[in-house]
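Enquirer: Fold the stuff below for me.
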Amino acid sequence: MDDKLNDFLKQCLANMQAHVTIAELTKVSPSWGHMNYMPEVHKYYYILDGEGCFKLNDTLYEAKAGQLYLLPAGVKQTLSTSGSNTCYKYWCHFTASIGDINPFQIMKLPYRIEVDNALSGFVETLFRDMIAHMRRKELVSALKVKSLFFDLLHFYMERAEITEVRTEASLTYEKMKTVAAYMNGHLASDLTTEELARLFHLSPNYFTQQFKEMLGVTPIQYLKRLRLAEAKKLLRTTAMSVTEIASAVGMELHYFSRLFKSSESFSPKEYRQLYRKRSVIDSRE
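Expert: Below is the predicted model of the structure:
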C-alpha cells in the first residue's frame, strides 16, 4: 500500500464511528445455527472450544478454538454446529460506519484470523472486560466499551491484510481518494473548493458535505493538513528556506508561518532547529 493511500485510509479510520450493541460468552446448543441470512450488524466470534461450520458467501470454514471471526453486515452467512462438541465462544454485535459508508466495503478484510496461544489471554480479556462494562451502569462504562472494541479492531487489523474493493457503496470513497491524490499533486496551486468539485461535476456545497462526512473535515481543512505535513517534511529533509517552503506548498509566507505555529506551537525555524537537535541527540545514543 503506497504512503498516500495509507494516509487517506488512516484519516478514514480516524472518523470511523462504532457502537457495540451486545457482547456475551456462550456455549451454543446443538441446534444453534442460521441459514443463508444477511445480518444488518457486524459480528465478532472468538472460538474458545468446540467446533462449528461457517459458510460466508461461498467459502466454507471449520470453526475451531483459537480462531477470531469478523463477520460483516450484508455478507450471506450460514452458521451451524458440526458435532456434539458445540462452539464455546465470546461474541459481540456492533455497528460501524465512516460517514454513511460501511467500512468493511472500503477495506476488505479476511473473515478469520488465527490467534496465537500467547495472545489468546489478551483477546479473552478484551471480550471479558467488554461484557463486564456493558453490564455496568456507570456513565464512563460506555466509553470503556468503545475503547475495548477499538482495541479488538486494532488487534484484528494488525494481523489481517487489507485490500481495496470497489462496490457501489464505496463510490464516494473512490471519489474522495481521487480528490486527495489530486490535492497531493497540486499543493503549490491555488486550489479552491469550486475547482475540486468541478472534477466530479458536483456542486461545491454537496461536494463539501460529502467530503466532510467521509473525512470529518472540509476539503480546505484537509488541504491545509496536507500542506503542513509536506512543509514539515521539507523542513526536516531539505535546506530550503522557509520562504521557499511556503511557496512550495502554495501559501503566502506570513500566512504559512502563522498557520504552522498555530498547528505545531513552533515557528517553522524553531521546528527545524528542534528536529536537528533531536537528530543529534539520537545519533549519540
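Enquirer: For the rest of this, base every contact and every neighbour count on C-alpha atoms.
Expert: Fine.
Enquirer: ok, the closest residue to residue 210 other than its chain neighbours to residue 212 distance?
Expert: In this structure, residue 210 finds its nearest non-sequential neighbour in residue 172, 7.7 Å apart by Cα to Cα, 6 or more residues apart in numbering. Computed with Cα to Cα, to the nearest Å, the distance linking residue 172 and residue 212 is 11 Å.
Enquirer: Please give the structure of this sequence too, so both can be compared:
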Amino acid sequence: MSQQLIKSESAPFIHNAGIKHVKEGETFFKAMHNHPECAEILLILEGEGTYSIDGISYKVEPQSIVIYNQGVWHEERAVSNKPHKMLYAAFSNFKVEGLPDGHLVSKNVSPIAPIENFLLIEELFKELVKESESTDFESNWVARNLVGALLGLILRNIYKRGSTKKNSNKHKIIGEVKHYIQENYHQNITLEELAKISYISPYYLSHLFKELTGITPFQYLMQYRIEVSKHLLINSNSTINQISYQVGYQSETHFQNLFKKIVGVTPGKYRE
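Expert: A predicted model of the protein is given here:
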C-alpha cells in the first residue's frame, strides 16, 4: 500500500500562479516578506541567486524547487544582471501529515531541492499556469487539481530522497550512466544524452553523479578515455594520433596534453 502524506479532502485553492522572466541586464530582488494566508512553490528554470528563507540563506540553481511554507519570511535575490526565470504558484487548503496547516516541509528539511523528474514537473507547472489564467470551462477546477498533482510529486521527490530504496536507485542510475560511458566513450557524449537514458534532468544527474563518485560525468568520461588509451598504447600497434581518435579526441595535441596531465608522462613515454 502506498504511503499517503497529503491528508486534504479537496484540491488546494489557488491564490495566484504565473511565470517570472527577468532578462539579462535587469535586476531581480524581492525584499523580506511573507504570505500569511498561503504557501508558495517556485520552479527555477534559468539563472542563479541567493534566497533567504526563515533566516537561512540558500543558493538557488536551475531545475530546483523552492518551497515557502505558509507565513514563512523570505527574500529573493538573483545574480546581478543575469537572466532569471521561474514558474510560481501560491495556494492554500492543503494538509500534510504531521505538519501545521499550510506547511509542505518541516524545519529539518531543506526548502530548496533539486528535482529528479524535472521535465514532468515543468510540464505540469506550465499547464497549471495556463489553466489558472484561462476562462475556459472548468479551468479553475483543472488548475486546482494540477496543484494537487504537483504537490504529490514534489513531496515524493523530497521525502524519498533519504530512504534506503532511493539510495539504492541512485546507485543504479549512476551504474547505468557509467556503463553507457564505457561503451560509448569514443563518441561525443553530452550531459543531455546521459540524462535522457537515465530519465532524470541533466542538473540532477550532474548533482547525483558528483555526490556518489566525487567527480562529474565528464571527468569520469575523460578518465575512462585515458584508461582505454593506456591499454591501447601497450597492447596495440596504433599510432598515438590513431589512438587519440579511437578514444574520442579530434586533436592529438589536446589528447597528448590531457594524457600527460592525468598520467604524469606523455603517451610516447608511457609506451616505452
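Enquirer: With both chains overlaid, what TM-score comes out?
Expert: TM-score for the superposed chains, counting by TM-score structural alignment, normalised by the length of structure 2: 0.49, backed by 153 aligned residues with a Cα RMSD of 2.9 Å.
Enquirer: The stretch 1-150 of structure 1: helices as residue ranges?
Expert: Counting by DSSP state H, counting those that start in this stretch, one finds helices in the stretch 1-150 of structure 1 at the ranges 3-14, 103-106, 117-135, 141-158.
Enquirer: ah, wrong one, I meant structure 2
Expert: 118-133, 139-159, 164-184, 191-198, 202-213, 217-235, 240-246, 252-263, 267-271 (DSSP state H).
Enquirer: Against which helices or strands is the fourth one packed?
Expert: The helices and strands touching helix 191-198 of structure 2, judged by 3 or more Cα pairs under 8 Å, 6 or more residues apart in numbering; DSSP states H and E, are helix 164-184, helix 202-213.
Enquirer: relative to helix 118-133, how tilted is the shortest one?
Expert: Between the axis of helix 202-213 of structure 2 and that of helix 118-133 there is an angle of 140 degrees, by axes from the mean of the first three to the mean of the last three Cα atoms, to 10 degrees.
Enquirer: Residue 197 of structure 2 - nearest residue in space that isn't next to it in sequence?
Expert: Using Cα to Cα, 6+ apart, the closest residue to residue 197 of structure 2 is residue 177 (7.8 Å).
Enquirer: what about the one you found, how many residues close to it?
Expert: Taking other Cα atoms under 10 Å as the criterion, the count of residues near residue 177 of structure 2 is 19.
Enquirer: isn't it right next to residue 196, touching?
Expert: No - applying Cα atoms under 8 Å as the test, residue 177 of structure 2 and residue 196 come out as separate, 10.2 Å apart.
Enquirer: Stretch 16-33 of structure 2: end-to-end distance?
Expert: End residues of stretch 16-33 of structure 2 are separated by 16 Å (Cα to Cα).
Enquirer: quick one on the thing from earlier: what is the distance between the strand or helix carrying the residue nearest to residue 210 of structure 1 and the centre of its chain?
Expert: Residue 172 of structure 1 belongs to helix 171-185 when assigned by DSSP states H and E. Relative to the centre of its chain, helix 171-185 of structure 1 is centred 17 Å away, using Cα atoms, centre = their mean, to the nearest Å.
Enquirer: Give me the buried positions along that helix.
Expert: For helix 171-185 of structure 1, the neighbour count (16 or more other Cα atoms under 10 Å) marks 172, 173, 174, 176, 177, 179, 180, 183, 184 as buried.
Enquirer: for stretch 121-137 of structure 2, same thing?
Expert: Taking 16+ other Cα under 10 Å as the criterion, stretch 121-137 of structure 2 shows 121, 122, 124, 125, 126, 127, 128, 129, 130, 131, 132 as buried.
Enquirer: This completes my enquiry, with thanks.
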